[in-house]
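Undergrad: just to be clear, the model below is a prediction. Sequence and coordinates:
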Amino acid sequence: MSVWEGRRISGKRGAGAKNAKGHLIGARNKELHAESRRTWNRAFTTAAVKDYEPIMVRRAAQLVEELRMRCAEQQRNEVQVDLSRWLSYFTFDFMGDMVFGGGFELMHEGDRDGMYQTMVSGLYLPALSQQIPWCARALPYLPFVGKHMKALGQFAFKQVTRRLQEGSVQNDLFYHLLDEKPEDGKPTPFPVIMTNAVTAMLAGSDTTAVALCNAAYYLLSNPACLAHLREEVDATFPPDKGEPVDAAKLASMEYLNACINEALRLLPSIPTSLQRAPTPGSSSHQISPQLVIGEGTAVFVPPYVIQRDPRYFSPDPDRFWPERWLADRDPSVVLNTNAYIPFSTGPANCVGRPVALLALRIVLAYLVQRFEMRLADGYDPKRWGDELRDFFAFQKGALPVVLTPRY
């Protein structure tokens, strides 16, 4: 808990403003947040997510094929790749399809125009303004931040304009965010569409890539867990009988989902979470008889810390042990699911959770089915954690992995 008198930006500008209409993340007013959230909720219903499955399956198949082709180019039919970068390219291409109707081919062409790096650099803004709220107004004038913010704005304007001109050709995420038939009969303002598009790209691509990389890292660092998962994948999706893309089957795979839960527990994509504070003018908020939060006090509930607390997860809260999620009848295992909050909790939780979990299941199962995988020779597994940086979402380093096609 920290106290900061200038905790919020004052005035009419920015996501921290009191009238931040259309800001899903920045809205402080509950009614405004609920209004923004309704549009996003429609975009992540069970039926809507079902519409997204073909888009994700196509991109996951492309990821596997691109990696297989690079193996085939090598004499030994194996290749060392930076899996961290490949998974980031996958999520960027997929979210580009979801938000802008396509146009991105990082898996095939690489980051030729630097837009992926611009998106990543754009996360410096929430990283700084989260801790020093009033600095948000100065950030555009700082060269190392301002140029990325400008490039990101130009990129979003170009893509949103193109998407609006082309119209809806499929029920993708943008179709729902555009909200062509709003309840009040008023069209969604262009600035709100822009804000939603950028939010979707940043939140959907970067956080999912981090989650995929963390899960892959833990599996590669624990060969016994990887072998156990491969047995489950092969039993559920025999290699000669198709790809692991059946969402219902994937959701029912106990060990796959235990591995995902455990990776998200140890390294949640957003390790610190957003600030909260008592309502202005309330003087304080009483959490319990022993705990009162005074007005002007910024409060964090960091998932990274909570999810490693031995009071909620034991034994070995710092160890990757997927079996803890399967030991519901073992009295020696403490597993408090109320303390498991990688997607936050409550009315402001992560609305994109269903799509993120679908991506984790499909991509991990696909990679495990198609490739033998190991960390590159000479790579110290400790480097992965050492190179993670908390810039609102985790920023990650390289993950060198040797891939060999299984068939």
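TA: The structure has been received and is ready for your questions.
Undergrad: could you use CA atoms for every contact and neighbour count after this?
TA: OK.
Undergrad: can you give me the helices in the stretch 51-200 of the chain?
TA: Secondary structure of the stretch 51-200 of the chain (DSSP state H, counting those that start in this stretch): helices at 83-100, 106-109, 115-121, 124-131, 143-166, 173-178, 190-201.
Undergrad: so for Ser314, which of these sits nearest?
TA: Proximity to Ser314, assessed across the helices of the stretch 51-200 of the chain by CA to CA, is greatest for helix 83-100 (29.4 Å).
Undergrad: one more structure, for comparison:
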Amino acid sequence: MSYTSTILSLIQQHPIYTLFVSFLSFLFIPYLLDQHHLLTIPGPFLAKFSDLWLTYISVQGHRSETVHSLHEKYGPVVRIAPNHVSIATPDALQTIYAHGNGALKSNFYDAFVSIQRGLFNTRDRNEHSRKRKLVSHIFSQKSVLEFEPHIRMYVGQLLEEWEKIFEAGLKGGKGEEGEGWVGRDGRVWMDVLPWCNYLAFDIIGDLAFGAPFGMIKAGKDTAPIPASGPSADLTDSKNQVQVTHIPAVKILNGRGEYSMSMGCLPPSYRPYFKRIPWFAAGAADVKSLAGIAIMAVRRRLQAQASGSLAIRNTDLLEKLQNGKDDNGNPMGRDELTAEALTLLIAGSDTTSNSTCAILYFLAKTPRAQKALHEELDRAVPDPTNGEGLPVTVEDVKADKLPYLDACINEGLRIHSTSALGLPRIVPEGGMTVEGISFVEGTVLSVPSYTIHRDTEVWGEDAEEFRPERWLDLDSEKRDLVNKTFNPFSVGPRACVGRNLAFLELQIIVASLVRRWEFVLEDGVEQELKTSEGFLRKPLGCRVGIRRRD
């Protein structure tokens, strides 16, 4: 009997062989056909055959660090999925995400759609252009300056709450269960991460919807959603629905982990994976997070319709309502809500994570914190006799506080909140990157985490927090740094709110550091532990604070 006949006989007699052979064929035939000509690209063995490898890595919460270690092992070009290549060079960043190159977002972004497609997750080029025209005007320099008093208001609230905690701590007090602060040795020791979250959510609540979530004053992670679900009607003032409160920060984190991991899977796999408990919990977080935007928008529209608008009318939602596309059409209600959700997510998680990381690095690097204290004392003297009011937009202009901007940039570089490579599809005609020709349909990405640690750009001390690396750059070095630094992405899909985000960080960091001294606790592990969903987030940052009198 021939070898082939033997195999066929086994398959007929033992169905398990059929499944096994089918499974091997499912994996190996696409690999051997090499439709995208990636056989020569190095990478993990399993990643070459199945998207499940990258999905597994993503679920673990350390995707960027894992991909970074692969680049250290294999070089600047690494295959991380059957049809996904990670390229970690500054030139690749400028090529893959460039204006006019025809590259579109991959189906990774479909996993981030909840209400309907928004500016972030729409993949159609024309639809994105329409949305960007509707949204980008709200982040003009004039609009951003209008928001400054509201940013300062909530920074002021945070300073007030910390003053209360500090005074209680000096008297030997400690926080109630769940608050976790304690006074000791002339300092108050506490986790600043929750407070960074409260601050960011209250600011974006005010800027986006005209009213805060009230997290700072409550000292609690809480936001309202319709108790009866997203379909409840809030437009009729006589038919108010019951409201329930959810832990918005926790749910936002769950949503990011779910969507990023789900996005790694082929679309045909996703309905089945939603049945797995971990993914099912993430899908529930997606719905709950959408409920926050639905509630906020409906309350806002209800107040407008009833004439009882108790919130200001210069917020982002008002500006979105006033926007018109090229045909003179405003956004519909679902689209308005979807864009409001995008603003909520983009304006909260990124700011809170970055603020926490910067405070951690300053606490870990006393030399840098001292230099920033000296700059702030010199350039922004406190006119309030020690009351510690927030700084103003005039105070934080770059020519007055260059070291502040250097500290923020260095924190954004090392922590890299948006760290993973954002996937793009090679367009018709192909694309050449790093001397390699990639065919149409190949997925490429550039990991910010890795290029932010490129020693040829940042030096051999790239892992260290050293703000001075941003100062006194010659023109050639400045061009290289600018080409590599990627906290807000680049090209036509870059973050539209980057000016607002940076202004928030300037006011927050300057105000907190001018008022407080931050130290890490002796004998406690000094590394900032993180977990990555779509964004890399700190898991906590316990520091000692002392008022600078």
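TA: The structure has been received and is ready for your questions. What you see is a predicted model; the values in this text were computed from it and never measured.
Undergrad: deepest of the helices of the stretch 51-200 of structure 1, which one?
TA: Across the helices of the stretch 51-200 of structure 1, averaging neighbours per residue (mean count of other CA atoms under 10 Å) puts helix 83-100 on top, at a mean of 23.
Undergrad: and it, how far from the chain's centre?
TA: 11 Å (CA atoms, centre = their mean, to the nearest Å).
Undergrad: now do stretch 315-334 of structure 1
TA: The chain centroid and the centroid of stretch 315-334 of structure 1 are separated by 25 Å under CA atoms, centre = their mean.
Undergrad: what's in contact with it?
TA: Here stretch 315-334 of structure 1 makes contact (CA atoms under 8 Å, 6 or more residues apart in numbering) with 218, 225, 254-255, 258-259, 261-263, 266, 307-314, 335.
Undergrad: ok, and for it, which residues are buried?
TA: By neighbour count on 16 or more other CA atoms under 10 Å, the buried set for stretch 315-334 of structure 1 is Pro317, Phe320, Trp321, Pro322, Arg324, Trp325, Val333, Val334.
Undergrad: just the ones in helices from the residues you listed, please.
TA: Residues from these lying in helices, with DSSP state H as the criterion: none.
Undergrad: hmm, which of the contacts of stretch 315-334 of structure 1 are the buried ones?
TA: Here, 16+ other CA under 10 Å leaves 218, 225, 255, 258-259, 261-263, 266, 307-308, 312-314, 335 buried among those.
Undergrad: please name the nearest non-neighbouring residue to whichever residue in structure 2 pairs up with Ala156 of structure 1.
TA: The alignment partner of Ala156 of structure 1 in structure 2, by TM-score structural alignment, is Ala293. Spatial nearest neighbour of Ala293 of structure 2, chain neighbours left out: Leu341 (5.2 Å); criterion: CA to CA, 6 or more residues apart in numbering.
Undergrad: need the strands for the stretch 201-350 of structure 1, in chain order.
TA: 284-288, 291-294, 297-298, 313-314, 334-335 (DSSP state E, counting those that start in this stretch).
Undergrad: may I see those organised as CSV, with distance to Leu83 of structure 1 added?
TA: Shown next, in CSV, are those (distance: least, CA to CA, whole Å):
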stretch, distance to Leu83 of structure 1
strand 284-288, 43
strand 291-294, 43
strand 297-298, 37
strand 313-314, 29
strand 334-335, 31
